[in-house]
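Peer 1: all I have is the shape, not the residue letters:
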C-alpha cells in the first residue's frame, strides 16, 4: 500500500494552475489597473528619453561620468564611444526602452527589498521565513516567471517589469540584512545605553554603517534586472532584448552581436555609475566625519586655552590682591 501511495503522482501542476486562475479572476481589476498605470508610466518615460536629443543625452552621461569618477577619463571615454556606437547602429530608441525597463524594475526592487532586508535583520523569525523564499526566487529559472506575468498582466512591458522584480529582488534583501547584522555589537550597545530609539538607531547607526553592503546589493539587483531584458522580450517587452530574440529566431549572428554589444555597453555604464556613486557617498561620509573631528578638536583646544587663561588670570589677580 505504501509504495503505491509514494508512486502516485501529486497534482502539483493542477494546484498551481488553479491558484493562478483564481488570482487572475479575483484580482483582475487590480491587475488591469497596474497594467494601465504601469504601461502609461513606462511609455511616458521612454517617450521623454527619446524626445531628448541623443547628443545632449550622451553629453550629460559623459560629463556625469567624468565628475563621479573623480575627474578621470576612463569611464567618460568609454561612455562616449559606447553610446555613439549605439546611436550609429540606429539602436538609440531600443536603448532608451531597455534603460526604462531596468530603471523601473530596479527602483521597485529597492523599494521592496530594503524594508524587507531591514525587517529580516531585526527579527530572526522573519529571516527564517524570508530566506527560503529568496532561495526559491533565485534558483527558479527566470523563464518560469514569464508565465504568471503573462497570466496576470498580458503582453507588454508591465509583465516584463513584474518578472524582473521577482528575479532581481533577492540581492537587495540579502545584502541589507547582512549589512545591518554586521554592525559591531559594541556600537549597538553604546547607542542603546545613550537611550536611542529604534528609528534613531536604524537611521543614524545601522543604515550608515551598512551603506556599502546595501549599495553592493543594489548594484547586483540592477545587473540582474538588465539580464532579464532578453527574456522579457519574449512576452512583448520592447528594447534591445527584442533585437537579440529576433536575431536568434532568424539566425542573424551579426544583428544579435550588435544588440548584445549594446546591452554590454549599457550594463558597464550602469555598473560603473553605481560603483562610483557608492564611492562618492563613502568619501563624503568620511569627509563629514573628518570635519566633525576637526571641529571637536578646535572646541577642545579652545576650552583648554580658555581654562589656562582663566587659571593664569585668577593667579595674577590673587597675587595682586594678596
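Peer 2: Structure received. Every value quoted in this text rests on a predicted model; they were computed, and no experiment measured them.
Peer 1: contacts and neighbour counts: CA atoms only from here.
Peer 2: Will do.
Peer 1: remind me which helix or strand the most centrally placed residue in the chain belongs to.
Peer 2: Most central in the chain under Cα atoms, centre = their mean is residue 218, positioned 3.1 Å from the mean C-alpha point. Element membership for residue 218 (DSSP states H and E) is helix 211-227.
Peer 1: any idea which helix or strand comes after the helix or strand encompassing residue 95?
Peer 2: Per DSSP H and E, residue 95 falls inside helix 92-122. Sequence order places helix 124-139 as the next helix or strand after helix 92-122, per DSSP H and E.
Peer 1: and the residue lying closest to the residue nearest to the centre of the chain once chain neighbours are set aside, what does it touch?
Peer 2: Once flanking residues are discounted, residue 218 sits nearest to residue 172: 5.3 Å by Cα to Cα, 6 or more residues apart in numbering. Residues near residue 172 by Cα atoms under 8 Å, 6 or more residues apart in numbering: 109, 110, 113, 114, 117, 214, 217, 218, 220, 221.
Peer 1: what about versus this one:
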C-alpha cells in the first residue's frame, strides 16, 4: 500500500479556487451566461420557427453547394425527412441549436488560437500539452465547474461542449498554417505583402481544407457531448436518450440515438464536402 504520509490532494485548492470565482466574479459569469443564452435561444427560435420543409431545403442546398452531387443532396433530404417521421424534429432542432452555438464559439476561439500557436514556438510548446489534457480528460469532468459557475441549463452544457470540442480545431488550424509552402510565403513577402496580407491572402486560403477538417472534428465531438450535456439540463435528443436510460425504454433511446447519428452524418458530409471542394479547386494549384 502506498504510504498515506506521501499523499497529496489537489481537491481542496481546486474547490477553493472555483468557490472564489463564484463568490468574487459571479456577476461576470452571469453576464456571459445571459449573452450565450440569448444567442442560443435566438438560433433555436429560428430553427423551430421555420417550416420543416424549409430547413430540409436549406440543408439540401448546403449539401449541393459543398459537393455538387445530387446523390448526397437527395440523401440529406431523405435523412432529415426520416428524422421528422420518427417524431424527433423539434428535439433535433433543439440539439442543432446547441451544437451550432458551441461550434460558432469554438470557431471564434479555435481559429485565432490556432493561428497564434502556428506563429509562435513558445506558445505552441505551452498550448499542445494543455490541448492533450483537454482531449484526454473524461468529458464528465467538464460538467462540474460549468455547473458550479453557470448553474443548470443550456449555457453550462454549451461551455462544457466547447472545452471538449475546440482542441481539434486549434490543432488542425495550427497544422494547416504550418504546412503552407514556404516558397509561396516567401514569394508573397518578396512582392511586398505585409504579414496580415500574407496571412489572410495566402496562408489561410491554402490552409482552408485542413481547417475545415478541424471544424468537422469539432462538430463530431460536439455531437458526442449531446447525451452528457443533457445531464445538466440541455434539452434535445440527448435528453431523450437519458430518459430512455432512466426508464429502461430501449425504443426511446434507440430512436433518439438514430436522430443523433443522422444529424452527425448530415453535418459530417456537408463539412467534408466543403473541405474537398476547396482542395479540388483548380485555383489552389
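Peer 2: Arrived safely. Nothing here was measured: the structure is a model prediction, and the numbers come from that model.
Peer 1: quick revisit: counterpart of the residue nearest to residue 218 of structure 1 over in structure 2?
Peer 2: Here residue 172 of structure 1 is matched to residue 169 in structure 2, going by TM-score structural alignment.
Peer 1: residue 54 of structure 1 too?
Peer 2: Per TM-score structural alignment, residue 54 of structure 1 is aligned with residue 52.
Peer 1: ok, that match to residue 88 of structure 2 distance?
Peer 2: Separation of residue 52 of structure 2 from residue 88 of structure 2 (Cα to Cα, to the nearest Å) stands at 12 Å.
Peer 1: need the contact list for the aligned partner of residue 264 of structure 1 in structure 2.
Peer 2: Using TM-score structural alignment as the criterion, residue 264 of structure 1 maps onto residue 261 of structure 2. Under the criterion of Cα under 8 Å, 6+ apart, residue 261 of structure 2 has no neighbours.
Peer 1: in what helix or strand does residue 261 of structure 2 lie?
Peer 2: helix 250-280.
Peer 1: any idea how far the equivalent of residue 107 of structure 2 over in structure 1 is from residue 72 of structure 1?
Peer 2: Residue 107 of structure 2 maps onto residue 110 in structure 1 when the alignment is built from TM-score structural alignment. The gap separating residue 110 of structure 1 from residue 72 of structure 1 is 29 Å, by Cα to Cα.
Peer 1: who's more crowded, the two?
Peer 2: Shown here are residue 110 of structure 1 and residue 72; by other Cα atoms under 10 Å, residue 110 has more neighbours (24 against 12).
Peer 1: returning to what we had before: my guess is the match of residue 107 of structure 2 contacts residue 218. True?
Peer 2: Yes: Residue 110 of structure 1 lies in contact with residue 218 (Cα atoms under 8 Å); the separation is 6.8 Å.
Peer 1: residue 84 of structure 1 corresponds to which position in structure 2?
Peer 2: Checking TM-score structural alignment: residue 84 of structure 1 goes with residue 81.
Peer 1: report the contact partners of its match.
Peer 2: residue 56.
Peer 1: residues near the closest residue in space to residue 218 of structure 2 that isn't next to it in sequence, how many?
Peer 2: Spatially, and ignoring its direct neighbours in sequence, residue 218 of structure 2 is nearest to residue 165 (4.9 Å; Cα to Cα, 6+ apart). For residue 165 of structure 2, the neighbour count with other Cα under 10 Å is 29.
Peer 1: quick one: residue 165 of structure 2 and residue 224 touch, right?
Peer 2: No: using Cα under 8 Å, residue 165 of structure 2 makes no contact with residue 224, being 9.1 Å away.
Peer 1: mean shift of the helix or strand encompassing residue 41 of structure 1 relative to structure 2?
Peer 2: Following DSSP H and E, one finds residue 41 of structure 1 within helix 28-51. With mean Cα distance after the TM-score superposition for structure 1, helix 28-51 of structure 1 departs from structure 2 by a mean of 1.5 Å once superposed.
Peer 1: name the helices or strands packed onto that helix?
Peer 2: Here helix 28-51 of structure 1 touches helix 92-122, helix 146-153, helix 157-181, going by 3 or more Cα pairs under 8 Å, 6 or more residues apart in numbering; DSSP states H and E.
Peer 1: I'd like the next helix or strand past that helix.
Peer 2: Downstream of helix 28-51 of structure 1, the first helix or strand assigned by DSSP H and E is helix 54-68.
Peer 1: mean deviation, that next one versus structure 2?
Peer 2: Here the mean offset of helix 54-68 of structure 1 against structure 2 after fitting is 2.7 Å, by mean Cα distance after the TM-score superposition for structure 1.
Peer 1: please name every helix or strand in contact with that helix.
Peer 2: helix 73-88, helix 253-321.
Peer 1: distance to residue 15 of structure 1 added to these, as a markdown table?
Peer 2: Output for the helices and strands packed on helix 54-68 of structure 1, formatted as a markdown table (distance: least, Cα to Cα, whole Å):
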| stretch | distance to residue 15 of structure 1 |
| --- | --- |
| helix 73-88 | 46 |
| helix 253-321 | 38 |
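Peer 1: which one of those is the most hemmed in?
Peer 2: The highest mean neighbour count among the helices and strands packed on helix 54-68 of structure 1, using mean count of other Cα atoms under 10 Å, belongs to helix 73-88: a mean of 18.
Peer 1: now do that one: distance to the chain's middle.
Peer 2: In terms of Cα atoms, centre = their mean, to the nearest Å, the gap separating the centre of helix 73-88 of structure 1 from the centre of its chain is 23 Å.
Peer 1: can you give me the angle it makes with helix 253-321?
Peer 2: 150 degrees (axes from the mean of the first three to the mean of the last three Cα atoms, to 10 degrees).
Peer 1: looking at the helices and strands packed on helix 54-68 of structure 1, which is nearest to residue 155 of structure 1?
Peer 2: Closest approach to residue 155 of structure 1 among the helices and strands packed on helix 54-68 of structure 1 (Cα to Cα): helix 253-321, 22.0 Å.
Peer 1: centre of the chain to the closest one, how far?
Peer 2: Relative to its parent chain, helix 253-321 of structure 1 has a centroid offset of 24 Å by Cα atoms, centre = their mean.
Peer 1: likewise stretch 87-105 of structure 2?
Peer 2: Distance of stretch 87-105 of structure 2 from the chain centroid (Cα atoms, centre = their mean) equals 11 Å.
Peer 1: perfect, I'm done here.
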